[in-house]
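**Q** Structure for the following, please:
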Amino acid sequence: MGNSHARAAGPVVAGQSEAKAPRTERGRRTLRKLLDAAAEEFGEKGFHEASVSSITRRAGVALGSFYTYFDSKDALFRALVADMSEKVRTSARAALREGMDALEIERAALAAFLAFAAEHKEIYRIIDEAEFVDPASYRQHYETIAARIAERLRAGAARGELRDGLGELEAWALMGMNVFVGLRYVVWGDGSAGHEEIAAAVNRLLAEGIARR
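**A** Just a heads-up that it's a prediction; the model follows:
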């Protein structure tokens, strides 16, 4: 995906691959406003009921300016999925500290994801809708996350902290667990369970399994 307009110079804005890259700081701020407004609009109404005019009103941007950045509502949606994927990545990375072992890394990454999801519950609706609106974006979102988890698992095994042979299958299983734990306890939860507490419980499952010892 992506279009030729996205090759302009300047700092990269998450989600920019589906946008016409702005050349100025003001343009990058406007793009950010459109993406944030789109997250609210798509999260509340879904893709089909959302409108470009409503998104630009939320963003405080002139309707005509929208097409300076995006060719269509579809392009904006694809950019938003990429933007959310990048935010998930950066939130997890920011939670990691030098010297963490493999299990600590997974606990911290999950806690960071849960905190992000609590602030951006719309991510679940938007990513789920991407399966039908833009299947390529949907698949890329999950494949990218699974690849990062697999890389962490292999690194942990190489350091002798995890068992050998971990890779893609375990990464997808772990990602699936994290996604549905977030759905149950963040999106559907009442907030009584803390993110660190939930992440620690999942971490115990990783460390101890479910078999009686």
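**Q** okay, CA-based contacts and neighbour counts for the rest of this
**A** OK.
**Q** and the next element down the chain from the helix or strand where R139 lies?
**A** Assessed by DSSP states H and E, R139 sits inside helix 135-158. Proceeding N to C from helix 135-158, the next assigned helix or strand is helix 168-182, under DSSP H and E.
**Q** how about this one, so we can line them up?
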Amino acid sequence: MANGDYEKTHKKILDCGKKIFKDQGFEKSNLRAICKAAGVTTGAFYGHFEDKEALFSELVEPIVSQIQRSYTMYEDRSFDVYKKEKHIKKKLFTRS
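**A** The predicted structure follows:
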């Protein structure tokens, strides 16, 4: 199998899996339907993914990573604001 074919098939499985997960939910989705939609055999599917969970993980990982980055950024900003406010309050209530 040429590398271009592998990538093309991988993307097709991802696209079809995404649509089926979206339409039917994770629990009701099955590999047979995903493979049929992607035009691949279950054997070919297993050449790309360990199981349905691995396919789902690859689809949601970028979103989860973005959420984690955003959370960390806002958490850091919150602590920065807290430290600044604490410093300002100290100055306001300290006698000169």
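**Q** aligned partner of K84 of structure 2 in structure 1?
**A** For K84 of structure 2, the aligned position in structure 1 is a gap, per TM-score structural alignment.
**Q** Apologies, that question was intended for I13 of structure 2.
**A** By TM-score structural alignment, I13 of structure 2 lines up with L34 in structure 1.
**Q** do A38 of structure 2 as well
**A** A38 of structure 2 maps onto A59 in structure 1, by TM-score structural alignment.
**Q** Who are the contact partners of that match?
**A** K33, L34, D36, A37 (C-alpha atoms under 8 Å, 6 or more residues apart in numbering).
**Q** The same query, at a cut-off of 6 Å, please.
**A** By C-alpha atoms under 6 Å, 6 or more residues apart in numbering, A59 of structure 1 lies in contact with K33, L34, A37.
**Q** What of E131 of structure 1?
**A** Y138.
**Q** Would you quantify the distance from it to R204 of structure 1?
**A** To R204 of structure 1, E131 of structure 1 is 32 Å away according to C-alpha to C-alpha, to the nearest Å.
**Q** now swap in H195 of structure 1 and tell me
**A** Per C-alpha to C-alpha, H195 of structure 1 is found 14 Å from R204 of structure 1.
**Q** what about the helices in structure 1?
**A** Assigned by DSSP state H, structure 1 shows helices spanning 25-45, 52-59, 63-69, 73-95, 102-119, 122-133, 135-158, 168-182, 195-208.
**Q** and among these, the most buried is which?
**A** Ranked by mean neighbour count, the helices of structure 1 are led by helix 102-119 with a mean of 21 (mean count of other C-alpha atoms under 10 Å).
**Q** Tell me what angle that helix forms with helix 122-133.
**A** On the basis of axes from the mean of the first three to the mean of the last three C-alpha atoms, to 10 degrees, helix 102-119 of structure 1 is oriented at 90 degrees to helix 122-133.
**Q** Check which helices and strands helix 102-119 of structure 1 sits against.
**A** Packing partners of helix 102-119 of structure 1 (3 or more C-alpha pairs under 6 Å, 6 or more residues apart in numbering; DSSP states H and E): helix 73-95, helix 195-208.
**Q** switch to 10 Å and redo it
**A** helix 73-95, helix 122-133, helix 135-158, helix 168-182, helix 195-208 (3 or more C-alpha pairs under 10 Å, 6 or more residues apart in numbering; DSSP states H and E).
**Q** Now render the ones you listed as CSV, adding distance to H48 of structure 1.
**A** CSV is the format used below for these (distance: least, C-alpha to C-alpha, whole Å):
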stretch, distance to H48 of structure 1
helix 73-95, 10
helix 122-133, 9
helix 135-158, 15
helix 168-182, 24
helix 195-208, 33
